[in-house]
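[1] Any chance you could fold what I've pasted below:
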Amino acid sequence: MSLHRRPVRVPALTALAAVLALAGCTPGGAQARVDPPPAPPADVAGFCAALHGRLPEKVAGLARTPTDPESDLTAAWGGSAIVLRCGIPKPAEMADPKQEGVHVNGVAWLLEELPDDAGGGFRFTTGMRLAYTQVRVDKEHATDAGMLVGLSTAVAETVPEGISSY
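    From the prediction side, this is the model:
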């Protein structure tokens, strides 16, 4: 008798587990844990707040996700698939002339491939702007820099060109 019940129970439990897992992934229900950078100077924080208000609702087809803790210095899309941090201190990698970069919609981005032991993917950091903005993209969504189009537009509209002293 238990042989007849087990096939029914296992699929039922599997289906229940799948429904519960999907419920955690529904838009608006998920949050991405994103640590804001250390408190930047007031002018940099102001640029970041303006950027936060102009960020696209979708990046690479992924919906914007609330961040935990909530901050004008952070944003995320698709859970933690794409994570943005604004107002970071100048990365040491900016001084390396061998680093690669891309220009998208008038915004220069430093391009760094992340090692597999760090989760893989890519990290893009704006250059020549008065606030440094960093975007980390997981391996699955790091197929091309096209996902930077909407982000670059928002950066170009809100963070003035220049060299940040922070």
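
[2] rest of the way, CA atoms for contacts and neighbours
    OK.

[3] For the chain, which segments count as strands?
    32-33, 58-59, 62-65, 67-68, 74-77, 82-88, 100-104, 107-113, 122-127, 132-137 (DSSP state E).

[4] Run the angle between the last one and strand 107-113 for me.
    This points to strand 132-137. 50 degrees (axes from the mean of the first three to the mean of the last three CA atoms, to 10 degrees).

[5] for strand 132-137, packing partners?
    strand 82-88, strand 122-127 (3 or more CA pairs under 8 Å, 6 or more residues apart in numbering; DSSP states H and E).

[6] List the buried residues in it.
    Using 16 or more other CA atoms under 10 Å as the test for burial, strand 132-137 gives 132-137.

[7] related to what we said a few turns ago, which one of the helices and strands packed on strand 132-137 lies closest to G150?
    strand 82-88 (12.7 Å; CA to CA).

[8] any idea how far W109 is from A60?
    17 Å (CA to CA, to the nearest Å).

[9] between these two, which one's more packed in?
    W109 (24 against 19; other CA atoms under 10 Å).

[10] I have a second one here; can you model it like the first so I can compare?
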Amino acid sequence: MNFFRHRHRIAFGPPVLVLLITAAGCSSADDSASAALPSPGAKATKLCRDLDKALPSKVDGESRHDPEPVSALTAGWGGPEIILRCGVTQPPKMIDPKVAEGADPDAVAGGVNGVDWLMEKRDGGGHRFTTAARSAYVEVTVPDGADSSSVLIDLAPAIRKAIPEGIAD
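    The predicted model follows:
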């Protein structure tokens, strides 16, 4: 009888163990998008922390759901997520307007509610927007299906409040 119970555990133990390991590996964090953390200098980091405190709880009607790893330098809304990264480096496509050579015809500049943006189409779909003429660069990726203008309108007040106009380091 003891032999049978021992065989029974061996026969069913590994599948149960695999199931438990799989279940333990799954969590709500696995459902989160991920975002590479920028590494800005001290001045931009302070501005980004101020921005994080000023960001709205909803963007384009979507609730805030920050990406992994959680940081004051990143924020997210909805799913697929609208991702904001603060303190990014200047995009290569953003050039001095005095320089005519090297301009990217697919990169479009524009302003929304007092915040200037560089808009780029993403290879995988959607768009990437990066603030211009601000003391820190803020990048926002918007997936296909999200209303880009609504996203930028919703984010503009927080960016105007936390990231002053100027030239980023």
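
[11] tm score of chain vs chain?
    TM-score for the superposed chains, counting by TM-score structural alignment, normalised by the length of the first structure: 0.75, backed by 135 aligned residues with a CA RMSD of 2.0 Å.

[12] hmm, back to that, tell me which of the strands of the first structure sits most buried.
    strand 74-77 (a mean of 26; mean count of other CA atoms under 10 Å).

[13] In contact with the residue nearest the centre of the second structure, which residues?
    What sits nearest the mean C-alpha location of the second structure, by CA atoms, centre = their mean, is I83, with 2.5 Å. Residues in contact with I83 of the second structure, defined by CA atoms under 8 Å, 6 or more residues apart in numbering, are 35, 67, 74-77, 140-142.

[14] got those as CSV, with distance to L155 of the second structure columns?
    Listed next are these as CSV, based on distance: CA to CA, whole Å:
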residue, distance to L155 of the second structure
A35, 18
P67, 17
T74, 13
A75, 11
G76, 12
W77, 11
V140, 9
T141, 12
V142, 12
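
[15] In the first structure, which of those residues still touch?
    With both residues aligned by TM-score structural alignment, their matches' CA atoms under 8 Å, the contacts of the contacts of I83 of the second structure that the first structure also has are 35, 74-77, 140-142.

[16] Tell me which stretches of the second structure form helices.
    2-25, 42-54, 148-162 (DSSP state H).

[17] quick one, which of the ones you listed is nearest to D169 of the second structure?
    So among the helices of the second structure, helix 42-54 is nearest, using CA to CA, at 7.8 Å.

[18] Mind giving me the packing neighbours of that closest one?
    Under the contact criterion of 3+ CA pairs under 8 Å, 6+ apart, helix 42-54 of the second structure touches strand 81-88, helix 148-162.

[19] right, so of the ones you listed, which gets closest to A11 of the second structure?
    Per CA to CA, nearest to A11 of the second structure of these: strand 81-88, 42.9 Å.

[20] quick check: angle from that closest one to helix 42-54?
    150 degrees.

[21] Let's have the helices and strands packed on strand 132-137 of the first structure in CSV, adding distance to P160 of the first structure.
    Output for these, formatted as CSV (distance: least, CA to CA, whole Å):
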stretch, distance to P160 of the first structure
strand 82-88, 13
strand 122-127, 11
